[in-house]
Every structure is written in C-alpha cells, then in structure tokens.
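Enquirer: this one's structure only:
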C-alpha cells in the first residue's frame, strides 16, 4: 500500500513539474486567434495579392494594439501560386494543422472556387470572409452557404459598369475584341461581358482565351490588330497586363481604347511598363485612394476616414494602396469586430455578428446584404479609371469623376 501511494505521489510530482514546462506554449496557442489567409503571393497574381497581404498586416498590427477579447490576432499567410491545387493544399493545412478559427482574404476566382470546394469536406465548415471571389459561378454554387461572406463585387457589377461606360462615350465605339485568361475568372467574366455588350448593341468581333502567365501573346495581339476593333478589352491578371502593354506597343497595335480589369490598377503595373506606356490605359476598380469616406462612428481607431487610412498605409509601405489592400484590411477588421461581438470564435455567433455589421469603413459603407444568389455580400459599387501622367483618374460614373477621359488612345510612336 505504501509502495502504491509512493508511486502515485511520484507520478503527481512529475506531472506537476511537466505541466508548467508545457503550459506556456499551449497557453500561447490558446491565447491567440488564428486567421488563415491564402493568396497568390508569387506567380501571375502576385502584385495584387501582395497588396491584399499588406492591408491585412496593417490591420493585424492595429487590432493587436488593444487585442480581441484579451487575445492577439495572428494571420497565417499561405501562397497558392495562383494554382488551385496548391490553394487546396494550403487550405487543408490551415484547417488541419494550424486549426485556424476563420479564413479571411484571397485573390482569384479559380483558386477561391477550389478552396470553397475543399471546405465542403469539413464539419463544421470554416467561416470565411472572402475578398477574391468575383465569379458568379461561385455565387451560385456557394452563395447561400451560412458562414461564407463575400466582400468583392460579382462579375456582373464589373461588366455592367464596362458596358455603361462604353455606351456613354461620344463617339460611341462600335466593335470590341475580348481577350481573357482561360480559367474560371477570365472565362466567366468574358462570357458575361460578351452577353452585356451584345445586348447593348456593340459588335464583339472575337472572344479569345489565353493562358495566364504566358510568355508571349504576339499571335493573339496580331489577330486582334488585323480586326481593327475600336476597343481591345482583356480580362486577366497583373503579369498579363504588362505583357499586353509591352507587346501591343511592339506591334504598334493602337485601338481607340485599351481596357482591362483590376490588375491594371497596381503600382507594379505602372512601374513595369513605365508611366508613358501606361498612359490612357483604362481599367475597372472598386475603390481608389482619392475616395472621401468619413470615419466610422463606432470604431474610428480601426475604421478611420479614407484620407487618414491612406496616410497610414502610405507612411508604412511608402506606396499608395490598391483597392485589394483596403479590402483585405476591412475584411480582417470586420472579422475581429465580429469575434468581439460574438464573445469568442463560435462559428455561428461570428457569422451572425458579421451579418449584423453596419458601419462606415475606409472603403465605404460596410454592410452585408443579399446579391442575386448570395446571402451575404458587401461592396457592389464599381468605377472606371484611366492612367494619366502616372496617376489614376476616375472617369466614370460622372458623379464621382475626378477628371475627363483621354480618348482616343494616343499613338505609340512618340513614347
């Protein structure tokens, strides 16, 4: 009996000695709120993805000045390399190994679609505040799923904005050549663009696909030049925008307008092609640093006015933010505030708190409302910008325009 008691006492002593040694690490993991974030940090989507990452890192640092329910936020970034298979592996690692409490961010509909497909294997499915899912295919497939909240405008907001912009021009362009990357993002957008443009009376002379990240688009651009369209409209990523610009110049392909989507708006694009070559290029945007939204009344420290937020971002990174920077920032702050309101990381309570958000943010009014097929969707506004003398100028809609459109596209030869 004495031996048994002695053994038990020794075991308890050992346990008492071991527990303090293990506890700090265990407590550290328990004391942090882990957020998974998958972006194409290398590859063709790197420029825009790095903008999103910078915005989230800024949000993380500002949130952690006060913490969330006495805990710190830790964002675990993973690089999907713009490859859906890599994105799925990163997603599963974040769920099974890192045991994240939520997903925030992301760029690229092809990867986003694959990531949400991977979510379906898990019960409960992760809560996600998604910045990079713009394809209507995703909206139709996953939009009703509770706990999935979509921040980025859907593609029909893009394409109706492009259609209305082209229709507003005088003289009105007649013909459009559509080029698009060949995965979900480009294919889905191009299909909708063609539909809306034709309905509005524009002649779509061709709709051609190409592989994003291709080293040479000469053949496609040569075919487009031979058709002499009024508008060359391409739907792709940042590296593709650089190649189209450089090779378009080499071929002296000068339609009345070059127009593209969001990747055209990054500082990396302007720096890669040069200010002169970016001149008069037209793109679509959700937000620009010249926006004038006021601070949130509820959380002015984390949701300051656009002007103050841009000043903070620019001071830290020595560059102006792309809209994916502010979108990543807003998405992470919204998630942190939802965790506070929920009193913890319970998925259903967090989702409900996000659905109840109604505040001003540096990106504009933040409120999740239904879209065509999704239960919770935030930003729906889109604008047209143009590069002019190295700066972006809003040219459409007219009520927000900060300058006049330079049209038609100037000749390449003097540049």
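Expert: Cool, got the structure. These numbers were taken from a predicted model, which means no experiment stands behind them. Numbers count the residues shown, from 1 in each chain.
Enquirer: C-alpha from now on. contacts and neighbour counts both.
Expert: Noted.
Enquirer: okay, now the nearest residue to residue 208 once chain neighbours are set aside: neighbour count?
Expert: In this structure, residue 208 finds its nearest non-sequential neighbour in residue 179, 4.9 Å apart by CA to CA, 6 or more residues apart in numbering. Here the count is done by other CA atoms under 10 Å, and residue 179 has 23 residues near it.
Enquirer: Would you state the strands of the protein in chain order?
Expert: Under the criterion DSSP state E, strands of the chain are mapped to 32-39, 72-79, 102-105, 128-130, 148-150, 175-181, 203-210, 231-235, 257-260, 282-285, 358-361, 364-367, 383-388, 391-396.
Enquirer: quick one: the residue nearest to residue 208 and residue 234 touch, right?
Expert: Yes - in this structure residue 179 lies within contact range of residue 234 using CA atoms under 8 Å: 4.5 Å.
Enquirer: Roughly how far does the residue nearest to residue 208 sit from residue 410?
Expert: 21 Å (CA to CA, to the nearest Å).
Enquirer: Check residue 254 too.
Expert: 8 Å.
Enquirer: okay, these two: which has more neighbours?
Expert: residue 254 (20 against 16).
Enquirer: contacting residues around the more buried one?
Expert: Residues near residue 254 by CA atoms under 8 Å, 6 or more residues apart in numbering: 225, 248, 409, 410, 411, 412.
Enquirer: Comparison target below:
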C-alpha cells in the first residue's frame, strides 16, 4: 500500500506537532527567573549564599507561582566581569527571562549593566553597594535595589552615634587609597558633618600597608572621640590589631562591613572589643512574623531554625537578603497573575511587608534610585565576642555604647 505525497506531508506535520507540544506547553507553564551569581572564584561566598536564599524561598513558596512552575536559571559569573557579561547575555537574549536576581558583588553587577540596559528585565539586586550602579540604572523603572548603598552605611552610623554620644564630638578618618576607601570617604564626611561631628583628621593609607604607626601618631595628636577605618577586611584586621597593640586610646572605633565578618573576628581576637560596624542582618536581630504572610516571612528565630535545619549552618546577611528579595518577587508575580514584567513591577512597588531584616517596601533613595528597599542599616557593636545591636531602635538590644578596649 502506498501513501500519496500530500498525505505523507500531513502525517509528518502531525508528528512534528506532537513532538513539539510537550516542550511548548512546558515552557508556557513555567516562569523563568535568571540568577547570575558568583558560584566560583573570589566572590563565591556571596554567590553560594544567594543561591541558598533563592532556593529556600522557592521551596517555601511551594515551587509554583501564579499557577506555573518556578524555574530558576542559575548561571555562574565565575567572579569575572567577562563571564558576567556572558551570563547576562545568555539569560536575557537567549533564555529571554523577564526577571533577574543578582549578582551580589559590586564589580560583577556593574559588568552586567550594558547587557541589562538592552533588555530591561525586572532586575532585583540584593547587593552591590556602589552608587555608580545607582548612577547607571537607579532611575530605571525595572531596577529594584534591595541592599543599602555605601552612603546608607554612613547615614545610619552617624545617626546612631549622634544619638548615643550627643553633639559636639570629633571624628578622625583613616581611608585606603583604593576604590573602597575613596568611594566611602565623601559619604562619611557628608553624613557625620550633618550629624554634628567635627572632622579633625583624614589620613590616607596604602591598601595592604603593614605599619600604621606614622598614621597613628597623627591620630593621637588630633585626639578624636571617634575613629573610622574606611578600609577593606584584610586592612581592617591590620588596623584593629595595631590600634590595640599600640594602645591608640581612641574611645570609639568604627569599621564598616568588616566587624560582622567571621574572618575579621577570628583574626582580631580581644582587639575587636568595642568595635562598631554596619550590616543588613546579624545574629540577635529579632523581627516578628508578617501578619499577612507569616509562612513566607516568619519571625526571625523561626526562619533561622528552618534555615539551619535545611543547610546545617547559620545564615549570613546574603542568605537572608536573597531569600527576602526572591519572596517579594514571587509575591508580586502572584498578585500580578501574569508573567508580565510591567505588571509585576507595578505590584512590586505596592508591596509593604514585614521581613526578617525590616520593612519590605520600595521607595526613592537619596541618590536617585526609584525603587530602594532596606535602606536602614543595622549598627552593631562587638561586646564580649557577641553583637550588641544599637540601631535601628526596633531591633536594638542595648541602650549603651561601650568604649573600645586596650591592653592594660
């Protein structure tokens, strides 16, 4: 028996349609979220933590949103700018995702900006403190920043220390000659001056310097009430240890992000006593569950218990930030009832939830970002190898500020 050509072509079309149908239906029944993260390289600790937070949020939500499967497409940026460009391009141009979460590290986020500007997916960044990112994309309606910028650190520090120490205090600043120190310096100057501090010394040090005695001699002559070290973690270790050994004698010592880090704490030992730092989350921070969504945003202690049970480790600030950011996105998708970036962005702007790191609500930032959340940074102090929370008031665990310790 023979089959004529017309019938053969018709059968072939039916067969092709049958083969294509499952893949097409599967694609339509899933919502893709791109996650360009440093899963290897020097920023791997950030990327690994963000991956944990994202995965936990998806699981807690139930794996589906707006009736569709949640598909997270993790891509390794390798802590490298060019690899980040490739990851962004692949997710946005090939996978055509409507939503991105990450990266965390500032240089990797900056590397992805040109590719993102061509596609403008809804982009959530739970990291990247540089205001350069704000200058590039802050005014974009699809950009949502869920981590403080560098200037937020200093706004919170200045406010907290003014409340605890009163007016008329003096400040000295040591800053490194790298991008970190030079970027933070003008923000420290601006916000501490606005809070009534008089800056009596500003000393530049070389990144990686091993002998800070010449700088300390100048600080001693200035006799400040407060000393701030605008340096990165390894230099923060050197500064902390040498200030202690040399009995610098400044009553109050401020770092930025490094006093929260285990690396700094393990390296500085008894020299860390009294140091003040800033972060978005720290052990001891306690928030109540969101009254409307307690299963998604439980009380901090309950969320920590669930995280610890899942990963057999304590959460870090990136774990919590990535979880909260992902959960807010999923809520917005659910409320939009569609895989539509414009509608989801509109719902993101309406969100107002209580999370483990404070109020989850987007509003304008001082530097021009349209959609900024979690700008109030937690100010804490190392006291007897623990963290006493100073600011904001709703999370404070102490009313007093301890002076830095020096050897007798």
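Expert: That came through, no problem. All figures in this text were calculated on a predicted structure; none of them were measured in a lab.
Enquirer: aligned partner of the residue nearest to residue 208 of structure 1 in structure 2?
Expert: If you follow residue 179 of structure 1 across to structure 2 using TM-score structural alignment, you land on residue 175.
Enquirer: Could you pull up the contacting residues of that match?
Expert: So residue 175 of structure 2 contacts 181, 182, 185, 202, 203, 204, 205, 229, 230, 231 (CA under 8 Å, 6+ apart).
Enquirer: what number of residues lie near residue 92 of structure 1?
Expert: Neighbours of residue 92 of structure 1 using other CA under 10 Å come to 17.
Enquirer: how near is the aligned residue in structure 2 for it to residue 111 of structure 2?
Expert: Taking TM-score structural alignment, the alignment pairs residue 92 of structure 1 with residue 89 from structure 2. The gap separating residue 89 of structure 2 from residue 111 of structure 2 is 11 Å, by CA to CA.
Enquirer: and what of residue 24 of structure 2?
Expert: Separation of residue 24 of structure 2 from residue 111 of structure 2 (CA to CA) stands at 33 Å.
Enquirer: Please work out which residues outside stretch 44-64 of structure 1 touch it.
Expert: 39-41, 72-75, 77, 81-82, 105-108, 212-213, 237-240, 263, 266, 268, 302, 313, 321-322, 324-330, 332-333, 336.
Enquirer: Could you rerun that using 6 Å?
Expert: With contacts defined as CA atoms under 6 Å, 6 or more residues apart in numbering, stretch 44-64 of structure 1 is touched by 39, 40, 41, 72, 213, 237, 239, 324, 325, 326, 328, 329.
Enquirer: Just the ones of these in helices?
Expert: 239, 324, 325, 326, 328, 329 (DSSP state H).
Enquirer: check contacts around the last one.
Expert: Contacts for residue 329 of structure 1 (CA under 6 Å, 6+ apart) come out as 55, 56, 59.
Enquirer: of all the residues you listed, which comes closest to residue 170 of structure 1?
Expert: Nearest to residue 170 of structure 1, judged by CA to CA, of the contacts of residue 329 of structure 1 is residue 55 at 38.3 Å.
Enquirer: So what does the closest one match up with in structure 2?
Expert: Under the alignment (TM-score structural alignment), residue 55 of structure 1 maps onto residue 53.
Enquirer: which one in structure 2 is aligned with residue 130 of structure 1?
Expert: By TM-score structural alignment, residue 130 of structure 1 lines up with residue 125.
Enquirer: With residue 350 of structure 1 instead?
Expert: Using TM-score structural alignment, residue 350 of structure 1 sits opposite residue 344 in structure 2.
Enquirer: Please apply the same query to residue 9 of structure 1.
Expert: Superposed on structure 2 with TM-score structural alignment, residue 9 of structure 1 falls opposite residue 7.
Enquirer: Roughly how far does that match sit from residue 21 of structure 2?
Expert: Going from residue 7 of structure 2 to residue 21 of structure 2 by CA to CA gives 21 Å.
Enquirer: Tell me the one among the contacts of residue 329 of structure 1 nearest to residue 402 of structure 1.
Expert: Of all the contacts of residue 329 of structure 1, residue 55 has the smallest distance to residue 402 of structure 1: 24.7 Å, by CA to CA.
Enquirer: Find the centremost residue of structure 2, please.
Expert: Centroid check for structure 2 by CA atoms, centre = their mean gives residue 127 as the closest residue, at 3.2 Å.
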